[in-house]
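**Q** Please work out how this folds:
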Amino acid sequence: MEQMYRRSAFFVFCSEYRPSVKQQYPGLSIGDCAKKLGEMWSKLSQSEKQPYEEKAQKLREKYDRDMVAYRGGGTYARNPGSSAQGGDEDDDDEGEDEDDEEEDDE
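**A** From the prediction side, this is the model:
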């Protein structure tokens, strides 16, 4: 699951160019937009891809630092009074209902 949050150089490129592709081709479907971005990426030289590789590497390093801090209880910034899921503490009652339903299925 960790890999899901690590962005590749291609995804960094896509996040930068997707708005302009959507503006240039307003009727493009999501899949066709992705194909267009893939074509654009494949036409770039290695030196043109380098800035995106560097940005992706920095994002991976930041993610790794954040995960170490989070898992180790380090200095990971979190809003005081919020739960790990971002909701109120009172939401725990809903989780109990889900557990009861799971037991009924067994």
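
**Q** contacts and neighbour counts: CA atoms only from here.
**A** OK.

**Q** Show me which positions of stretch 52-60 end up buried.
**A** For stretch 52-60, the neighbour count (16 or more other Cα atoms under 10 Å) marks 52-53, 55-57, 59-60 as buried.

**Q** Following the chain onward from the helix or strand harbouring G31, which element is next?
**A** When elements are assigned from DSSP states H and E, G31 belongs to helix 30-43. Going down the chain from helix 30-43, the next helix or strand is helix 46-71, by DSSP H and E.

**Q** what does the helix holding G31 rub up against?
**A** Residues from elsewhere that reach helix 30-43 (Cα atoms under 8 Å, 6 or more residues apart in numbering): 10, 13-14, 17-18, 21-22, 49.

**Q** run this one through as well so I can compare:
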Amino acid sequence: MTFYVAVIVYEFSSNAPQYQPLYREDFVLIKAFSEEDAQMKALQKAKLEETFYNNEKGEKINIILKKVVDVQPILSENFENGTDIYTRHFYNYQAYNSFELLSSEEI
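**A** As a prediction, this is how the structure comes out:
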């Protein structure tokens, strides 16, 4: 079996007035026999996370799977301080930087 990293995105939504959707990105460690097996396990795990709760205002908040973004074998199975486990590449640094700046907003 091999370790994989799954990148999963969830949406927190509500019908409550003034509610702004919130998104969560999870990096999940999956042990599987193949990439296809890892994809299936990542989707199963993601579906288990779908739920709802009532926030402090009593509003119903739904947690919904948006997408399993990526599933890749980890880069190294030597788990030590500083070990790289996942890498992604992109061309549009401006879009990436814009996303990262938004994520620093207080939630």
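
**Q** Need the TM-score between these chains.
**A** These two chains, once laid on top of each other, score a TM-score of 0.23 by TM-score structural alignment, normalised by the length of structure 1; 41 aligned residues with a Cα RMSD of 4.0 Å.

**Q** coming back round to it: among the contacts of helix 30-43 of structure 1, name the buried ones.
**A** 10, 13-14, 18, 21, 49.

**Q** will you turn those residues into JSON lines that also has secondary structure?
**A** Formatted as JSON lines, those follow (DSSP: H, G, I helix; E, B strand; the rest coil):
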{"residue": "F10", "secondary structure": "helix"}
{"residue": "F13", "secondary structure": "helix"}
{"residue": "C14", "secondary structure": "helix"}
{"residue": "R18", "secondary structure": "helix"}
{"residue": "V21", "secondary structure": "helix"}
{"residue": "K49", "secondary structure": "helix"}
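
**Q** Between the residues you listed, which sits nearest Y70 of structure 1?
**A** F10 (26.9 Å; Cα to Cα).

**Q** isn't the closest one right next to E54, touching?
**A** No. Using Cα atoms under 8 Å, F10 of structure 1 makes no contact with E54, being 11.4 Å away.

**Q** Okay, buried residues for the longest helix belonging to structure 2 please.
**A** The longest helix of structure 2 (DSSP state H) is helix 35-49. Using 16+ other Cα under 10 Å as the test for burial, helix 35-49 of structure 2 gives 35, 38-39, 41-43, 46.

**Q** Check those against E11 of structure 2 and report the nearest one.
**A** A46 (11.7 Å).

**Q** for that closest one, what are its contacts?
**A** 8, 65, 68.
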